[in-house]
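K.L.:
predicted model follows, preceded by the sequence.
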Amino acid sequence: QEFFGLEATGQLDSNTLEVMNRPRCGFTDVLRYSHFEGGPKWDKTVITVTEYTPDLTQSEVDETLAKALKLYGDVTPLDFKQIDSGTADIMIKFTPGDHGDFAPFDGPQGVLAHAFSPGEGHGGDTHFDEDESWTLTAEGSNLFLVAAHEFGHALGLAHSQVQTALMFPTYQYVNTDGYTLPEDDVQGVQALYGEIHPHRKKQNTEIEMPLYCWKRSSSWDGIRMKKIQSVWAGITKVDAAYEYKRDNTLKLCTTGGRYWGFRGNAALPGYPKRLSDLGFPSSVTGVDAAVHVSSASRTLFFVGYRFWSFNERRGKMDRGYPKLIHRELRGIGYKVDAAFENRGFLYFSYGSSQTEYHYTRRRASRKLFNYRWMDC
């Protein structure tokens, strides 16, 4: 009651209940601007979005998050950059109910979102309740205002008792046109990160979704949708493909128990070959997915609930295979229908979901959706 400026009666009167029922953030309350114990903060700020809301388009979400982060970038030396894979300082996702961080959401119009203070593990991670209706207007829950509040927590700000502060714990819509960070919040974030040096040129907040391509060189550099046969003559359907960078070749597994080797658009001599030439039993007439693990010089082939490991240097299958996917590659599920490698991680897909996997550690890192890469 005292925190919210109410008469401190110690009773659950109507005014107190009205405040308690307002939509709010999931963190506890303190006086004016404040910081978390120990004053944790970032020396760098990299973000990524792992799960989007269907309430808005992906581009709307990205633009809104960039706008929310810019509030802090405008008053501190902080620069923000989004990465498209791997682990970031601030991991963002939209998810309902129990989502694995011991702070389950409570459904519509309760706790809208929460974020963790800077630090290892969950530190900085920002979660939005997918049971809310996310909007860019006064209706529902305005993503810009909620995100800006939660990013304050992710940067090290706790709640404020100042009712006009962004870090005030309960949600109230205000006009977002030309919105700037209130003074109490400016003081709080500058106490952690300092002010902008007058002669320092600020960089832009870089929140961009990558363009997409099927083949990666040093970066994802644009999607080109073409008919398969227009790229690789004689091929009309590809079940699985992988790149073996050591000899700069691309291997395509097709129906009918065959696979092809290409360098660029040109087929290599002696292809197509039979899958059995790789060491598969004759019962295997197709491959669901394949991915080359360059650090181990192994190519993994997925067929149904099992997978094989092919030693590229020795040119033969490893002993003891096939193995069950869910037992050997724990955390990725029972089947794989697409796979690729990017920046040291393997990405295994089945249906609409995807698992990021660290092969050396034999550990799943996080869950994604396939539209994270292909915008569909």
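P.N.:
Yep, it's here.

K.L.:
C-alpha from now on. contacts and neighbour counts both.
P.N.:
Fine.

K.L.:
need the residue closest to the centroid of this structure.
P.N.:
Thr50 (2.1 Å; Cα atoms, centre = their mean).

K.L.:
number of residues surrounding Gln229?
P.N.:
11 (other Cα atoms under 10 Å).

K.L.:
what about it, which SS state?
P.N.:
helix (DSSP: H, G, I helix; E, B strand; the rest coil).

K.L.:
show me the contacts for it.
P.N.:
235-236 (Cα atoms under 8 Å, 6 or more residues apart in numbering).

K.L.:
any idea how far it lies from Tyr244?
P.N.:
21 Å (Cα to Cα, to the nearest Å).

K.L.:
picking up where we left off before, measure the residue nearest to the centre of the chain to Arg366 for me?
P.N.:
Distance from Thr50 to Arg366, by Cα to Cα: 8 Å.

K.L.:
repeat for Tyr242
P.N.:
Counting by Cα to Cα - Tyr242 and Arg366 are separated by 23 Å.

K.L.:
pick out whichever of these two has more residues nearby.
P.N.:
Legend: neighbour count by other Cα under 10 Å for Tyr242 and Arg366, higher for Tyr242 (23 against 16).

K.L.:
what sits against that one?
P.N.:
250-252, 290-292, 340.

K.L.:
which one of those is nearest to Gln203?
P.N.:
Looking at these and their distance to Gln203, the nearest is Phe340, at 32.6 Å (Cα to Cα).

K.L.:
I'd like the next helix or strand past whatever helix or strand that closest one lives in.
P.N.:
Using DSSP states H and E, Phe340 falls within strand 338-342. For strand 338-342, the following helix or strand on the C-terminal side (DSSP H and E) is strand 345-350.

K.L.:
how distant is that next one from the center of its chain?
P.N.:
From the chain centre to the centre of strand 345-350 is a distance of 13 Å (Cα atoms, centre = their mean, to the nearest Å).

K.L.:
that strand packs against which elements?
P.N.:
strand 338-342, strand 353-358 (3 or more Cα pairs under 8 Å, 6 or more residues apart in numbering; DSSP states H and E).

K.L.:
turn the ones you listed into JSON lines, including distance to Lys316 and mean neighbour count.
P.N.:
Below are these laid out as JSON lines (distance: least, Cα to Cα, whole Å; neighbours: other Cα atoms under 10 Å):
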{"stretch": "strand 338-342", "distance to Lys316": "21", "mean neighbour count": "20"}
{"stretch": "strand 353-358", "distance to Lys316": "24", "mean neighbour count": "20"}
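
K.L.:
below is structure B, check it against A:
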Amino acid sequence: MPLTGLWIVLLLGCIALCRTAPTIAPTISPEEEDLAEGYLTQFYSDVGVKNSSTRTIKENTFSQDLQAMQAFFGLEVTGVLNNETAEVMKAPRCGVSDISRYGHFAGRPRWQKRLITYRITQYTPDLTRSQVDATIAQAFQLYSDVIPLDFKQVYSGTADIMILFKGGYHGDFYPFDGAGGVLAHANSPGRNQGGDTHFDDDETWTLTQRGVNLLLVAAHEFGHALGLDHSRDRRALMFPTYKYVNTNGYRLPDDDRRGVQALYGSRTPVPTTPEDPTEDPNPDPLPNPRDEQCSRELVFDAATSIWGDLFFFKNGYYWRKSTTFQGIRLIRVNTKWPRIQYVDAAFEVSYKDAVYLFEGSQYWGIKAYAKTIISGYPKSITSLGLPSSVSKVDAAVYVPSTRKTLIFVNNQYWSYDEGRNQMDLGYPRSISQDFPGIGSKVDAAFENMGYLYFSSGPRQIEYYLPYKRVMRVLLNYGWLNCY
């Protein structure tokens, strides 16, 4: 079972790739060069693309791994070791690799029972036992508040999760490295040592912003013990490096909540928010999706961003997840765009200030800011270059980095060049061949924060196109505030 560690950070990984020669800035000391090589070997050694030439792999590994590390932490991606990159490498962090296939561990390990026991066998002298007990319980409660698991402390025998504070060598094959560096680590769920969590007692453990805050570190490690891998969202608890945030009234951040609920489900679905007051009271021929909002089986018809907000379409309605107001609003499509009854696919081209909505064999262009239909629409989907045999589009998504729109139909997709306003040659192509790991069918797709999200049935894949890699497996309903 993989050993996971804790070096919590709330930084953000932007994703961009450059391929440059593996060079080192002249101001970097030999000690920092050694630090960088060790750091990349420990946390990014599997990033480089493998080929048949071992010599080529070795020559390119440092630069490729360094690019991946710089992208993860939102640094300028150069493949060149500089002072800014070296400083990030020196920050306290978690001991698990930052590069993994999923936001969950390989094989998606999880606990198969509802009551998980834990036992603290060795305490830190930095805090009283009662303070440690209360803080560990609080860290577990962050998860039990949102998933249907309960945690119980026991004081003898072997618990599901064994916890200790000890510096240096402490009985496993991953000795701690003194103050700073690795703060703690934990095993993923499983038998025997599964979930066991160790804290480096060479750190100064506190309940404040001084030293190392035990609540934040423990909550991060227990995420690993429940099956969560590191996140690329700098706001997430599961981001790999440590940074103090105010713990008064602290709740599990949204990214972490969605990840753990994808493994265990939601403890109590929240009541759906009232629909928009402008909604047409006339009955709709399709079922109202209001009762499906927090269903683990929720399937989207389409999804897109519109000026920073996310729109998820279902049965002639859409849920709007806004950056400017709380809650999720459910609105009928034809109350916003009276000429459109339902949406099969949707995508936004931000630099054109336009959103395109597909309905059967036609599609509509809408000015994103004004949300008014562009003159000349609707148009036939064949005007995009699709063959007349296509009667309906399953999903579409615009990729800002390539300025291409991907259009999905059954098990194939087309690539439309927005700059040239024409379909690329050589299409359609196979979905499963060009997007390994997402399956052969896409019901809805959208772009967010540099990632593509592909939905097939209730399951959703977070995909990083430059690596052609699945990052996480989610469920659709996790976007709709279901906790």
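P.N.:
Arrived safely, thanks for sending. Quick caveat, the model's predicted, so the values are computed rather than measured.

K.L.:
show me what contacts the counterpart of Val287 of structure 1 in structure 2?
P.N.:
Using TM-score structural alignment, the partner of Val287 of structure 1 in structure 2 is Val393. The contact partners of Val393 of structure 2, taken as Cα under 8 Å, 6+ apart, are 344-345, 358, 360-361, 407-409.

K.L.:
restricted to strands, list those.
P.N.:
345, 358, 407-409 (DSSP state E).

K.L.:
could you report the neighbour count for Gln433 of structure 2?
P.N.:
13.

K.L.:
from Asn213 of structure 2, how far out is it?
P.N.:
Separation of Gln433 of structure 2 from Asn213 of structure 2 (Cα to Cα) stands at 46 Å.

K.L.:
which residue numbers in structure 2 go with stretch 339-349 of structure 1?
P.N.:
With TM-score structural alignment as the criterion, stretch 339-349 of structure 1 aligns to 445-455.

K.L.:
what about the matching stretch, how long is it end to end?
P.N.:
Termini of stretch 445-455 of structure 2 sit 6 Å apart (Cα to Cα).

K.L.:
now do that stretch: everything it contacts.
P.N.:
14-15, 299-300, 302-305, 347, 395-399, 438, 442-444, 460-465, 476.

K.L.:
again, 7 Å this time
P.N.:
For stretch 445-455 of structure 2, contacts defined as Cα atoms under 7 Å, 6 or more residues apart in numbering pick out 15, 302-305, 347, 395-397, 442-444, 460-464.

K.L.:
sorry, back to before: which of the ones in strands among the contacts of Val393 of structure 2 ranks first by neighbour count?
P.N.:
Counting neighbours by other Cα under 10 Å, Ala345 leads those with 29 neighbours.

K.L.:
any idea what that residue aligns with in structure 1?
P.N.:
Counting by TM-score structural alignment, the partner of Ala345 of structure 2 is Ala240.

K.L.:
right, and its match touches His292 too?
P.N.:
No. Ala240 of structure 1 lies out of contact with His292 (Cα atoms under 7 Å); the separation is 11.5 Å.

K.L.:
just give the number of residues close to the nearest residue to Gly360 of structure 2 once chain neighbours are set aside.
P.N.:
Distance criterion Cα to Cα, 6 or more residues apart in numbering; nearest residue to Gly360 of structure 2, sequence neighbours excluded, is Lys392 at 4.9 Å. Number of residues near Lys392 of structure 2 (other Cα under 10 Å) recorded here: 18.

K.L.:
with Met449 of structure 2 instead?
P.N.:
Neighbour tally, Met449 of structure 2, other Cα under 10 Å: 9.

K.L.:
and it, how far from Thr247 of structure 2?
P.N.:
26 Å.

K.L.:
cool, Gln362 of structure 2 as well?
P.N.:
Counting by Cα to Cα - Gln362 of structure 2 and Thr247 of structure 2 are separated by 51 Å.

K.L.:
who's more crowded, these two?
P.N.:
Between Gln362 of structure 2 and Thr247, counted using other Cα under 10 Å, Gln362 has the larger neighbour count: 17 against 13.

K.L.:
need the counterpart of that one in structure 1.
P.N.:
Aligned partner of Gln362 of structure 2 by TM-score structural alignment: Arg258.

K.L.:
ok so, going back, which residues are in contact with the match of Ala345 of structure 2?
P.N.:
252-253, 287-290.

K.L.:
any chance you could map the strands in the stretch 1-150 of structure 2?
P.N.:
3-6, 115-122, 150-153 (DSSP state E, counting those that start in this stretch).

K.L.:
mind listing the helices for structure 1?
P.N.:
14-20, 58-73, 143-155, 183-193, 228-231, 325-328, 371-374 (DSSP state H).

K.L.:
a markdown table for these, including distance to Asp43 of structure 1?
P.N.:
Below are these laid out as a markdown table (distance: least, Cα to Cα, whole Å):
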| stretch | distance to Asp43 of structure 1 |
| --- | --- |
| helix 14-20 | 36 |
| helix 58-73 | 14 |
| helix 143-155 | 10 |
| helix 183-193 | 9 |
| helix 228-231 | 46 |
| helix 325-328 | 37 |
| helix 371-374 | 27 |
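
K.L.:
of these, which stretch is the most buried?
P.N.:
helix 143-155 (a mean of 25; mean count of other Cα atoms under 10 Å).

K.L.:
that one to helix 183-193, inter-axis angle?
P.N.:
Here helix 143-155 of structure 1 runs at an angle of 30 degrees relative to helix 183-193 (axes from the mean of the first three to the mean of the last three Cα atoms, to 10 degrees).
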